[in-house]
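> Just a sequence and a predicted model for now, questions to come.
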Amino acid sequence: MSADERRAALVAALTEAGSLTADWAPSVAAVPRHAFLPETIWVDEGDGNAACSRSEEPERWMRLAYADLPVVTQWDDGADDGARVTPTSSASMPTVVVEMLADLDAAPGHRVLEVGTGTGYNAALLTHRLGAGMVSTVEVDGWVTARARTALRGAGFTPEVVCGDGALGWGVRAPYDRIISTVSLRRIPPAWPAQTRPGGVIVSPVSPLLGGGAVVRLTVDGGGVACGRFTRSSAFMMLRQQRYEGAPVDDYLPGEWPGDSAQSWTKLDPGAVGDDWSAQFACALALPDVYYRRSGFGEGGWTWWLFDTAVTSWATVDSVPGESRFEVRQSGPRRLWDEVEAAHDRWESAGRPGCERYGLTVTPAGQTAWLDEPDNPLE
């Protein structure tokens, strides 16, 4: 099957699934996704990310280029040590790409800023529909920027491609009618609403520290406040400037566990929070400064460790298969497990809502998550 035939098949599949709208179908049909992928790609077809070389496996490589799967194109910020620990650049799953473009609702005449150029494929789709003069794309990684610029030009697209800090937006071409991020964030940068016209739209994945993640669609008002709902769950690589690495456990707990912690018991299995995307996301929105680690023990048991970013409080909860109650240890001025349990109770009482009932309000002073309406904040 030729690349053109594969592209046509992808358009048909995305359309049939209801993901690809009529206004974006011509762009997906016209832009060759394979032209934006490097010689070696990594794709998870069910057994973890496996490498595929175009020169060694041309048929498989082309099939994967047009599969409805995410494609990893860089590991560990480009470190050339062969370790391949963390994927740090990719071509997103086509379904996710077109659904986010539908959320963006960009139309001819709109000026658009993309944060996270990646391979350049998404910028090419925007350019095909809106025109090169209406699209700017910012990428923090110099190597990724250069490769995307070359791929875009090779495919006949010339949007403005900038190597820079996407958290700062790109004020040179502001204001924008639309801003779209292809990397996830914990907090929407204040520069984005400030660089968006009144009535303009911002679409971005959001990944709270405690876990879960979803795409938010914000509309900016005349005062620079952005507000809107989450539209769908998501899993994207983090904006490099907002990656978080927690402090060592010894900074929270000098000496041996359980230290000065208070013991209690809970009927809520921490796995019911950490292993349920919607529950985890709801708790994470309510507790934006709490994160977790976990370690296994015994026959399938897990100890869940909770920490606050201020390095003042910690908690552990032991999840033991088959038990009806679970040991809790908490230390510090905050009782972190109690806070998680309260957030989970609120989620349960609200009917176990999915991400679509939650939203964000972003002001120059920060952001607030809410349930159903902005006047019902979670914090």
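Perfect, thanks for sending it.
> contacts and neighbour counts: CA atoms only from here.
OK.
> Can you say which helix or strand has the residue lying closest to residue 222 once chain neighbours are set aside in it?
Here the nearest residue to residue 222 in space, its sequence neighbours aside, is residue 198; by CA to CA, 6 or more residues apart in numbering that works out to 4.8 Å. Assignment of secondary structure by DSSP states H and E places residue 198 within strand 196-206.
> So which residues make contact with that strand?
100, 103-104, 174-187, 192-193, 213-224, 234-236 (CA atoms under 8 Å, 6 or more residues apart in numbering).
> Go through it and flag the buried ones.
Judged by neighbour count using 16 or more other CA atoms under 10 Å, the buried positions of strand 196-206 are 196-198, 200-206.
> what about residue 57, neighbour count?
A count of nearby residues for residue 57, using other CA atoms under 10 Å, gives 11.
> Distance of it relative to residue 69?
The spacing between residue 57 and residue 69, counted by CA to CA, to the nearest Å, is 18 Å.
> Then residue 213?
The value you get for residue 213 to residue 69, if CA to CA is used, is 18 Å.
> what about those two, which has more around it?
For the pair residue 213 and residue 69, the greater number of neighbours falls to residue 213 (28 against 17), based on other CA under 10 Å.
> got another, please set it beside the one above:
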Amino acid sequence: MTVGPDTLAALLKRKDVLPAGWESVFGMVAREDFVPARIWPDDTEALLDRDRDPEAWRRAVYSDRALVTQWDDGRHSGTEAGRLATSSASTPSTLAEMLYDLDAAPGMRVLEVGTGTGYSAGLLAARGCRVTSIEVDPHLARRARENLAAAGFGDLVEVITGDGTLGHRAGGPYDRIQVTAGVRRVPAAWIEQAAPGAVIVLPWGTDYGSGDCALRLVVGADRRGASGPFTLATAFMKLRAQRPDWRRYGGAALPDDWTAYARATTTTLGYDDVVGGPFDPVGFVLGLCVPDCLARPVLHGIFGATLWLYGADTGRGHSIAAADFGADAPTIRQSGPRRLWHEVEASWHWWNARGRPTIHDFGLTVTVTGDGVVDQQPWYGATTFPLVPPAHDWPARGRG
């Protein structure tokens, strides 16, 4: 059976994720024109090489799967999966749903942050949009230009090599901004370079977990802020400028003997309660409730797990907590100015008491202040955060 662009368009139509007017676009733009010869489907992370097995490669290209196209910022060259996936061809259904949120119409100026293979930019160009796309990796930017030119979109998409968090003022103001990398802090440039009423669609999340949620922001008339709801649980590779920075969360600043100053407690919650699965809302909600916190779950075989929590220094020093879950009752150790586990536990009870609302009940308001600083204010209905005040009733060291 021969597969191709029409096969993918039909698949997305059956899944009911194709926006109105986009079926012909997906049928027109061949994903294979943008995907490199070597790919790692992220559900297997086993290399598929077009030269060795063209049929398997083609089936993967026209499936609804994300395809890793680069590891370790291009330093990886082997056949095995690398350490960190740093570029990919997004899952087509996720791309389609985010294009639905974007609502881009012919003639609109669109800024894309994260060119990757160029496939998404090609779809927008085929839709009739005027596209400026920014890619931080020079090799990926060059290859995307080649892909777009070969597919017939070279004159319709301008690919800029640079830092996407800075936008591209010369091409604005933009009617739409599409971001294809995970964001932790919305840059002021995106709002300032958007037209009043423009839509910005981006994957947004916190350092509590690696997952993201698609966020649909509408820019205000004064172009000093934007607000909107979360629409879709997903996961994207993070902007290179916004990957979790261990130095912010302690690094060498945390003393090796922190356990000597830690306070011990226990909990009625379990590991799964506060970690959840890949698209479980609990991790995302806890990240909203417990700001400036990096969470790292560690499994110990089938017998137990530890959830490590690291609190950034926001003026009173770093904090750390370790929640150990095993056969016996959980053991919690906390040290530093914040009681990170107590914040997580209180936030979980807040979420549970409200019937465990999904990500669709939450949103984000972004405001650019006079000095260019961006304030991000999560909300739940009419309630704004913090929902649970940070717990810090002892000094950073000692038992004071």
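On my side now, so go ahead. Note that the coordinates shown come from a computational prediction; the quantities given were computed from them, not determined experimentally.
> quick one on the thing from earlier: Provide a PyMOL selection command restricted to the buried entries of the contacts of strand 196-206 of structure 1.
Isolation of the buried members of those (16+ other CA under 10 Å) is achieved in PyMOL through the command below:
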select buried, resi 100+103+104+174+175+176+177+178+179+180+181+182+183+184+185+186+187+192+193+213+214+215+216+217+218+219+220+221+224+234+235+236
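> Looking at the contacts of strand 196-206 of structure 1, which are in helices?
Among the contacts of strand 196-206 of structure 1, the ones falling in helices (DSSP state H) are 100, 103-104, 192-193.
> What are the neighbouring residues in contact with the equivalent of residue 139 of structure 1 over in structure 2?
Under the alignment defined by TM-score structural alignment, residue 139 of structure 1 is paired with residue 135 of structure 2. Shown here is residue 135 of structure 2, whose contacts under the criterion CA under 8 Å, 6+ apart are 113-116, 141, 159-164.
> try residue 35 of structure 1
If you count contacts by CA under 8 Å, 6+ apart, residue 35 of structure 1 has them with 151, 155.
> That one corresponds to which position in structure 2?
The pairwise alignment with structure 2 assigns residue 35 of structure 1 to residue 33, based on TM-score structural alignment.
> Check residue 210 of structure 1 too.
With TM-score structural alignment as the criterion, the equivalent of residue 210 of structure 1 in structure 2 is residue 208.
> any idea how far its match lies from residue 300 of structure 2?
Relative to residue 300 of structure 2, and taking CA to CA, residue 208 of structure 2 is found at 20 Å.
> More neighbours: which of those two?
Relative neighbour count places residue 208 above the other of residue 208 of structure 2 and residue 300, with 25 against 11, counting by other CA under 10 Å.
> quick one: secondary structure of the more buried one?
coil (DSSP: H, G, I helix; E, B strand; the rest coil).
> so who does it touch?
Residue 208 of structure 2 sits next to 283-284, 286-287, 293-296 when contact means CA under 8 Å, 6+ apart.
> of those, which stay in contact in structure 1?
For the contacts of residue 208 of structure 2, the subset whose aligned partners also touch in structure 1 (both residues aligned by TM-score structural alignment, their matches' CA atoms under 8 Å) is 283-284, 286-287, 293-295.
> Helices of the stretch 51-200 of structure 1, residue ranges please.
Applying DSSP state H, counting those that start in this stretch to the stretch 51-200 of structure 1 gives helices spanning 58-65, 94-104, 121-130, 142-154, 191-194.
> ok, now the stretch 251-400 of structure 2?
For the stretch 251-400 of structure 2, the helices defined by DSSP H, counting those that start in this stretch cover 271-275, 281-289, 340-353.
> how far is stretch 84-91 of structure 1 from where the chain is centred?
Mean-position distance between stretch 84-91 of structure 1 and its chain equals 13 Å (CA atoms, centre = their mean, to the nearest Å).
> In structure 2, what range does that stretch match?
For stretch 84-91 of structure 1, the aligned range in structure 2 is residues 82-89, judged by TM-score structural alignment.
> Please point out which parts of the matching stretch sit buried.
Residues of stretch 82-89 of structure 2 classed as buried: 82, 85-89 (neighbour count, 16+ other CA under 10 Å).
> so of these, which ones are in strands?
85-89 (DSSP state E).
> Save the buried residues of stretch 82-89 of structure 2 as a markdown table, and put in distance to residue 152 of structure 2 too.
Formatted as a markdown table, the entries for these read as follows, by distance: CA to CA, whole Å:
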| residue | distance to residue 152 of structure 2 |
| --- | --- |
| 82 | 33 |
| 85 | 29 |
| 86 | 27 |
| 87 | 23 |
| 88 | 22 |
| 89 | 19 |
